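> can't give you the sequence, but here's the structure:
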């Protein structure tokens, strides 16, 4: 999934309705810091962010951890507003299915899903960084 869509998905996890009382998950936070401190390895640091978003942690803990990571990233995720340009949830589902198909090297399914997205007006550009 392209980086911009990954960050948009992460930002949507910072829902204002989620309680602010969550705890920072030290495991994810330390993995993130390790990658940032290793020659500013932002692609891998963003992979940690994405793993956090997809994790089974309680939403409040995800929120707290993501906002702590954002203090380094500087994306101001707490203030991301929904807008009409945001992809609907079903588009994000198709993107995730396409990413998973690529991960499993199911190229035919990945191509089919990419075409479905294209027909709906969304373009997915595959690259090695997005698949980490």
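Okay, I see it. Quantities reported herein were computed from a predicted structural model and do not represent experimental measurements.

> going forward, measure contacts and count neighbours with C-alpha atoms only.
Fine.

> what packs against the host helix or strand of residue 67?
In this structure, residue 67 sits in helix 59-73 according to DSSP states H and E. Using 3 or more C-alpha pairs under 8 Å, 6 or more residues apart in numbering; DSSP states H and E, the elements in contact with helix 59-73 are helix 26-37, helix 42-54.

> and the shortest one, what does it pack against?
Think helix 26-37. Where contact means 3+ C-alpha pairs under 8 Å, 6+ apart, helix 26-37 is packed against helix 42-54, helix 59-73.

> got it, and the longest one?
When contacts are defined as 3+ C-alpha pairs under 8 Å, 6+ apart, helix 42-54 sits against helix 3-12, helix 26-37, helix 59-73.

> for stretch 108-116, buried residues please.
Buried residues in stretch 108-116, defined by neighbour count with 16 or more other C-alpha atoms under 10 Å: 109, 110, 113, 114, 116.

> another structure for you, compare them:
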């Protein structure tokens, strides 16, 4: 689902409510014919909802971290068994998204703040898709 609209129309706020980053003041949210209550972003992720911010620098990425760390941050549950991260599986998944989105980076370890804005945006989108949203 993508939502568009003019600035100030409430599209960002609507998406943040669906994701759980802002509280819902009224109405109901239904997903696959079931009402859901997202009170925090983790609830949204657990329901298969991701939010890809239009403000990648302020809301979407951690500029001091690497491409790999940014991309896999919200999907670490897919790469962990108990408390240990399967770094090989993480690297393979990140590599797949780098290839799929044609992200121009010298390595997965490259600090994301050093990439072009377009490549940063690609990483932000890949970060959302890596969580396997519904």
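Received it, and whenever you're ready, just let me know what you need. Keep in mind the model is a prediction, meaning the values are calculated, not measured.

> got a TM-score for the two of them?
Once superposed, chain against chain, the TM-score is 0.26 (TM-score structural alignment, normalised by the length of structure 1); 67 aligned residues with a C-alpha RMSD of 5.4 Å.

> need the winner for burial among the helices and strands packed on helix 59-73 of structure 1.
When the helices and strands packed on helix 59-73 of structure 1 are scored by mean count of other C-alpha atoms under 10 Å, the highest mean neighbour count falls to helix 42-54 (a mean of 19).

> could you check the angle helix 59-73 makes with it?
160 degrees (axes from the mean of the first three to the mean of the last three C-alpha atoms, to 10 degrees).

> near residue 46 of structure 2, how many other residues are there?
For residue 46 of structure 2, the count of nearby residues is 13 (other C-alpha atoms under 10 Å).

> meant to ask about residue 88 of structure 2, not that
Neighbour tally, residue 88 of structure 2, other C-alpha under 10 Å: 10.

> can you redo the helices and strands packed on helix 42-54 of structure 1 as JSON lines with distance to residue 46 of structure 1?
Formatted as JSON lines, the helices and strands packed on helix 42-54 of structure 1 follow (distance: least, C-alpha to C-alpha, whole Å):
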{"stretch": "helix 3-12", "distance to residue 46 of structure 1": "8"}
{"stretch": "helix 26-37", "distance to residue 46 of structure 1": "8"}
{"stretch": "helix 59-73", "distance to residue 46 of structure 1": "9"}
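
> right, and those - which one's nearest residue 99 of structure 1?
Minimum separation from residue 99 of structure 1 across the helices and strands packed on helix 42-54 of structure 1 (C-alpha to C-alpha) falls at helix 3-12, 11.3 Å.

> quick revisit: can I get the helices and strands packed on helix 59-73 of structure 1 in CSV with distance to residue 67 of structure 1?
Compiled in CSV, those are given as follows (distance: least, C-alpha to C-alpha, whole Å):
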stretch, distance to residue 67 of structure 1
helix 26-37, 10
helix 42-54, 10
